[in-house]
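Trainee: Next one to model:
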Amino acid sequence: MNTLAEAIADVEYAFKHLEFAVRLMCYCEQGQLNLHKFDTDTTLLLSHENVGFAPGSFATLESIVPAAQAMVGMAFGASAIVLEAAFCAASRKRKPTSRAPDDELQALIYMIRCAFAHNPAMPAWEARGKDYERLLEVQLGNETVIIDLVALNGRPFEYEHIGGLANWFKIRVAAEALLR
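Mentor: Got it, this is the predicted structure:
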């Protein structure tokens, strides 16, 4: 089991991966990637068995941009899983019926984690049970974000459901403050 310090370090690492994925996506979307150099025959020389990738999978922007966008989603999901794990490392129990601001924040992180944990390639909200079939009200600075878990249950996760991707970084800051 991770200590809280290790869990916070894991959160930092996961959010660095998310930042990298976002930067790479933007780079790809802007057509900055040299496709000729990128989409070449690639072989990893490993100690046990080599792994090779033939050219052709990423020869066009139409093939590379969706892959980069999907990478952002997977990095986002990993950051949610790691952030929720930090609450476990802090021995902070979820209180899904509590309406206290800190518990609302933790419940939201858990719900996002669940959306990605069950299918990272196609995350969907899973608000099961009476404890999670409700509205969440999360305070992020001067803004209150309201998430209707009943309406979202079963729907594909979208960043706009939490007020946009920028709010995820605010959620991280609030969660780390709570954990410290």
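
Trainee: alpha carbons only for contacts and neighbour counts from here, please
Mentor: Fine.

Trainee: Can you show me the helices along this structure?
Mentor: For the chain, helices defined by DSSP state H occupy the ranges 4-29, 35-38, 61-89, 101-118, 149-152, 165-179.

Trainee: Go through the second one and flag the buried ones.
Mentor: Read it as helix 35-38. With burial defined by 16 or more other CA atoms under 10 Å, not one residue of helix 35-38 is counted as buried.

Trainee: and the residue nearest the centre of the chain, what is it in contact with?
Mentor: The residue lying closest to the centre of the chain (CA atoms, centre = their mean) is Phe76, at 2.0 Å. Listed by CA atoms under 8 Å, 6 or more residues apart in numbering, the contact set of Phe76 reads 15, 18.

Trainee: let's see this one next to it:
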Amino acid sequence: MGTQDAELIEDAELSFKLLEFSIRAMCYAELGKIDAALFGQDLQLNLEEENVLYRKGEFSNPDEIVRVSQMNIGAAFAATAISLDCALERHSCENKNIEIIKKLIQSVRNAFSHGIANPTWYVKQHKREILDLSFIHAPAVDLGALNGNTFKYSDIGGLAAWYRAKEFVIATLKTSAGVT
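Mentor: Purely as a prediction, here's the structure:
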């Protein structure tokens, strides 16, 4: 496996860790386990180029922390689609299932590129098809029917199905590179 391929796989793995971290942070926020007074205090980053100051007041309300932590999950989820898409970009094979997964990932990535806070399915006419995801124990996804709708995790069979898609992609990439 080339260095670039290994880095792309690592990026995908790390993006899923970011997603898990975001989910955990949201759960803690929803449970009121984040000290809003401490979290919302002045924060200064002393950077080599120039310092950045985040003023006291933002994120000092527990409801605001929850709301933004929920949005952070969407951004992290979008990062998983981006990293999987990048990992598959150079991959070519005759495997029908990997082609189906590629189409799903590209469609999810596109949905988030059309609204990170409120992702919407945007599927071009020539890409509207039904993707049979039974090989990862997920339902068929009708991209044509989803076009124009707000993205929901259930559209792709739920978050667990997305993790199975990731495992399928990573295993395929490692196998094609001769890594076990």
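
Trainee: quick one on the thing from earlier: so which of the helices of the first structure comes closest to Glu133 of the first structure?
Mentor: With CA to CA as the measure, helix 149-152 is the member of the helices of the first structure nearest Glu133 of the first structure (5.1 Å).

Trainee: Pretty sure Glu30 of the second structure sits against Val68.
Mentor: No. The criterion here is CA atoms under 8 Å, and Glu30 of the second structure misses it with Val68 at 11.0 Å.

Trainee: So which of the two has more stuff around it?
Mentor: More crowded of Glu30 of the second structure and Val68, by other CA atoms under 10 Å: Glu30, with 17 against 14.

Trainee: Which residue is the nearest non-sequential neighbour of the more buried one?
Mentor: Val66 (5.8 Å; CA to CA, 6 or more residues apart in numbering).

Trainee: Quickly note the distance from the one you found to Leu53 of the second structure.
Mentor: Going from Val66 of the second structure to Leu53 of the second structure by CA to CA, to the nearest Å gives 22 Å.

Trainee: quick one, which of these two is more surrounded?
Mentor: For Val66 of the second structure versus Leu53, neighbours defined as other CA under 10 Å are more numerous around Val66 (21 against 11).

Trainee: for the more buried one, what are its contacts?
Mentor: 26, 29-30.

Trainee: want to try TSV for those, with distance to Gly158 of the second structure as columns?
Mentor: Listed next are those as TSV, based on distance: CA to CA, whole Å:
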residue	distance to Gly158 of the second structure
Met26	18
Ala29	22
Glu30	21
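
Trainee: Looking at the first structure, which of those hold up?
Mentor: With both residues aligned by TM-score structural alignment, their matches' CA atoms under 8 Å, the contacts of the contacts of Val66 of the second structure that the first structure also has are 26, 29-30.
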